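Visitor: Sharing a sequence plus its predicted fold:
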Amino acid sequence: MEILDTAFMQRALLAALLVGITAPAIGIHLVQRRQALMGDGIGHVAMTGVGLGFLLSTNPIWTATLVSVLGAVLMELIRAYGRTRGDIALALLFYGGMAGGVLLINMSDTGSTAKLSSFLFGSLSTVSEEDLTAILLLAAFVVAVSLGLRRQLFAISQDEEFARVTGLPVRTLNLLIAVTAAVTVSVAMRVVGLLLVSALMVVPVAAAQQISRSFRATFALAVAIGVAVSLAGTATSYYRDVPPGATIVLLAIAVFVVLTALAVPLARRRARAVEASAAECTAELPGTRGPSDDVKV
């Protein structure tokens, strides 16, 4: 295949595969906790890390990971302990992260508007071998946490109070979810971009929820959708010369629309099946009268 003939596309496709796996894997817990926009906030904070990487002439993925992890931990602490002023503190953190990133990139000798755009919206040609190594290591961490602690993370995502009663370290697990989400942002920023990574963490999960009925099925289907749209969007970007991040997100939204349309007849069919089953059970009960028993002749 022509798309596999070039080294940069091989790296881009592998990075897209990893992004497609990791983003929904942690995104499902954010959706369950009603923190769908957390990835967007972390993406804003990660901009400071990108700018710091340019300023220090180091790989921006590692500095973005460090800064986004610190920002995610701070966000979780504000969520847990913040009261009436918590939303203002989060807003200051988001906007400050974005402004700091733009300022640091312009202060550096290696930064430019083109490079900034590649981090904001993704770029196929910017995935280097060093970037791919970093993405592989970070993605391995996200997958290990998502699969290894899936029962514990599911418990606190569903009901924190119940999880606390059962003896789970709720505060530690909450911080771990925040850290894993921050690492996922760093994994995805080269392919999807910092401003669009939150969509890939949320939309595949929302699409899977339309037709799945269990957490395990939702998890598997969301990851499958994430992988499919990431690879398809990357390939489309190569052949049509369009931004990969925007293409991937639009494909994910298209899948969501299709599955939502399919969910309506499926729900009706399930409802009819339940009604039919209930009617059969009622008819089989001893002493049950049919409708004709109430009619006086």
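Guide: Looks like it arrived, so ask away. Numbering: from 1, shown residues only.
Visitor: Only C-alpha atoms from now on, for both contacts and neighbour counts.
Guide: Noted.
Visitor: How about the contacts made by the most centrally placed residue in the chain?
Guide: By CA atoms, centre = their mean, the chain has its centre lying nearest to residue 201, at 1.3 Å. Counting by CA atoms under 8 Å, 6 or more residues apart in numbering, residue 201 touches 23, 24, 25, 26, 27, 28, 36, 39.
Visitor: Next up, a structure to set beside the first:
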Amino acid sequence: MISLIKEILSYPFMVRALVVGVFIALCASLLGVSMVLKRYSMIGDGLSHVGFGALAISTALKLQPLVISLPIVVIAAFFLLKIKESSKIKGDAAIAIISTGSLAVGILVLSTTVGMNTDVNNYLFGSILGVNENEVALTVILCTIIFILFILLYNRIFAVTFDENFVMSIGNKVEVYNMIIAILTAIIIVLGMRTMGALLMSSLIIFPALTAMRIFKQFKKVVIFSGIISVFCFILGLLISYLYAMPTGASVSVLNIILFIFFYIIE
């Protein structure tokens, strides 16, 4: 086992994927608890599809993918949250339209510019080879900021998650904190798409939180255990993808599903 770890760490692309994956898995799981409890899971899935469309367009225009995708997905998070909170529009239906539309646009753009095979698969299902040094630096910086913000705003996020009326009664705007959660999630989704893929990135947000909820009932314990599960599944999934030449995103997602089913049964 030690020799295998040394072998993996001898490859720079594996080290980059490991660093990026651990940071993203941790932050995604922390935000995922609130997203799941507030029933915003579909927003996370919709944002991942929007991110795929943005990445496809930036690739076609030969621009830096993250520089273009980040602001587009953040803007999309704002509008998706407004749609979700609107009583005039069926939120889930509107989110489904936006997500499938973005996915379709991304596939069309990539197929007409760089071909369907490698690039589409990399963006849809992730590729550990696609992470460069600049993306590692950007991911570490942004994830550190997100982690610090989560700790500083922990009490408010907790309150908004369980009792929005209480937050309004003490003079705080619920919409502001909901928007902060959605925007931070949007950033995490864009950062993680290179390793996890657009179709599977939302699994890092949803499954660790659901699994932790099977074991603990206290919010703080759920958040902590969700982070442990997410990081564990990513590292193990990365090892499996290296050993058996499998997509990293799919390996991590399947492990999360297996763990969820296991704890659901023993619960």
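Guide: Looks like it arrived, so ask away. All figures in this text were calculated on a predicted structure; none of them were measured in a lab.
Visitor: about what we covered before: can you redo the contacts of residue 201 of the first structure as a markdown table, where the extra columns are neighbour count and secondary structure?
Guide: Listed next are these as a markdown table, based on neighbours: other CA atoms under 10 Å; DSSP: H, G, I helix; E, B strand; the rest coil:
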| residue | neighbour count | secondary structure |
| --- | --- | --- |
| 23 | 34 | helix |
| 24 | 32 | helix |
| 25 | 29 | helix |
| 26 | 28 | helix |
| 27 | 32 | helix |
| 28 | 29 | helix |
| 36 | 19 | coil |
| 39 | 29 | helix |
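Visitor: Which position in the second structure pairs with the residue nearest to the centre of the first structure?
Guide: Here residue 201 of the first structure is matched to residue 205 in the second structure, going by TM-score structural alignment.
Visitor: helix/strand/coil for the residue nearest to the centre of the first structure?
Guide: helix (DSSP: H, G, I helix; E, B strand; the rest coil).
Visitor: Need the counterpart of residue 161 of the second structure in the first structure.
Guide: Per TM-score structural alignment, the equivalent position to residue 161 of the second structure in the first structure is residue 157.
Visitor: Its match reaches residue 35, doesn't it?
Guide: No. With contacts counted by CA atoms under 8 Å, residue 157 of the first structure stays clear of residue 35, the gap being 10.2 Å.
Visitor: Based on its surroundings, how many neighbours for residue 239 of the first structure?
Guide: 10 (other CA atoms under 10 Å).
Visitor: From residue 2 of the first structure, how far off is it?
Guide: Residue 239 of the first structure sits 10 Å away from residue 2 of the first structure, going by CA to CA, to the nearest Å.
Visitor: in the first structure, what residues pair with whichever strand or helix holds residue 57 of the second structure?
Guide: With elements taken from DSSP states H and E, the one containing residue 57 of the second structure is helix 41-60. Aligned using TM-score structural alignment, helix 41-60 of the second structure spans residues 36-55 in the first structure.
Visitor: same question, stretch 96-107 of the second structure
Guide: Using TM-score structural alignment, stretch 96-107 of the second structure pairs with 91-102 in the first structure.
Visitor: Pull the residues that contact that stretch.
Guide: Defining contact as CA under 8 Å, 6+ apart, one finds that stretch 91-102 of the first structure is touched by 41-42, 44-52, 71, 116.
Visitor: That stretch against the second structure, how far on average?
Guide: Averaged over the aligned pairs, stretch 91-102 of the first structure sits 1.9 Å from the second structure after superposition, using mean CA distance after the TM-score superposition for the first structure.
Visitor: how about that stretch: buried residues?
Guide: By 16 or more other CA atoms under 10 Å, the buried positions in stretch 91-102 of the first structure come out as 93, 94, 96, 97, 98, 99, 100, 101, 102.
Visitor: quick one: what's aligned to residue 143 of the second structure in the first structure?
Guide: In the first structure, residue 143 of the second structure lands on residue 139 (TM-score structural alignment).
Visitor: host element of its match?
Guide: helix 129-148.
Visitor: Next secondary structure after that helix?
Guide: The helix or strand immediately downstream of helix 129-148 of the first structure is helix 150-158, counting by DSSP H and E.
Visitor: Give me the contact list for that next one.
Guide: Under CA under 8 Å, 6+ apart, the answer for helix 150-158 of the first structure is 29, 30, 32, 33, 146, 162, 163, 168, 170, 173, 174, 177.
Visitor: Of those residues, keep whichever come out buried.
Guide: Among these, those classed as buried by 16+ other CA under 10 Å are 29, 30, 32, 146, 163, 168, 170, 173, 174, 177.
Visitor: From residue 276 of the first structure, how far out is the fourth one?
Guide: Read that as residue 146 of the first structure. Taking CA to CA, one finds residue 146 of the first structure at 39 Å from residue 276 of the first structure.
Visitor: One more: the first one?
Guide: Residue 29 of the first structure sits 35 Å away from residue 276 of the first structure, taking CA to CA as the criterion.
Visitor: what's the burial count for residue 58 of the second structure?
Guide: Neighbours of residue 58 of the second structure (other CA under 10 Å): 20.
Visitor: would you turn the contacts of helix 150-158 of the first structure into JSON lines with secondary structure and distance to residue 85 of the first structure?
Guide: Below are these laid out as JSON lines (DSSP: H, G, I helix; E, B strand; the rest coil; distance: CA to CA, whole Å):
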{"residue": "29", "secondary structure": "helix", "distance to residue 85 of the first structure": "25"}
{"residue": "30", "secondary structure": "helix", "distance to residue 85 of the first structure": "22"}
{"residue": "32", "secondary structure": "helix", "distance to residue 85 of the first structure": "24"}
{"residue": "33", "secondary structure": "coil", "distance to residue 85 of the first structure": "21"}
{"residue": "146", "secondary structure": "helix", "distance to residue 85 of the first structure": "32"}
{"residue": "162", "secondary structure": "helix", "distance to residue 85 of the first structure": "27"}
{"residue": "163", "secondary structure": "helix", "distance to residue 85 of the first structure": "27"}
{"residue": "168", "secondary structure": "coil", "distance to residue 85 of the first structure": "29"}
{"residue": "170", "secondary structure": "helix", "distance to residue 85 of the first structure": "23"}
{"residue": "173", "secondary structure": "helix", "distance to residue 85 of the first structure": "24"}
{"residue": "174", "secondary structure": "helix", "distance to residue 85 of the first structure": "21"}
{"residue": "177", "secondary structure": "helix", "distance to residue 85 of the first structure": "23"}
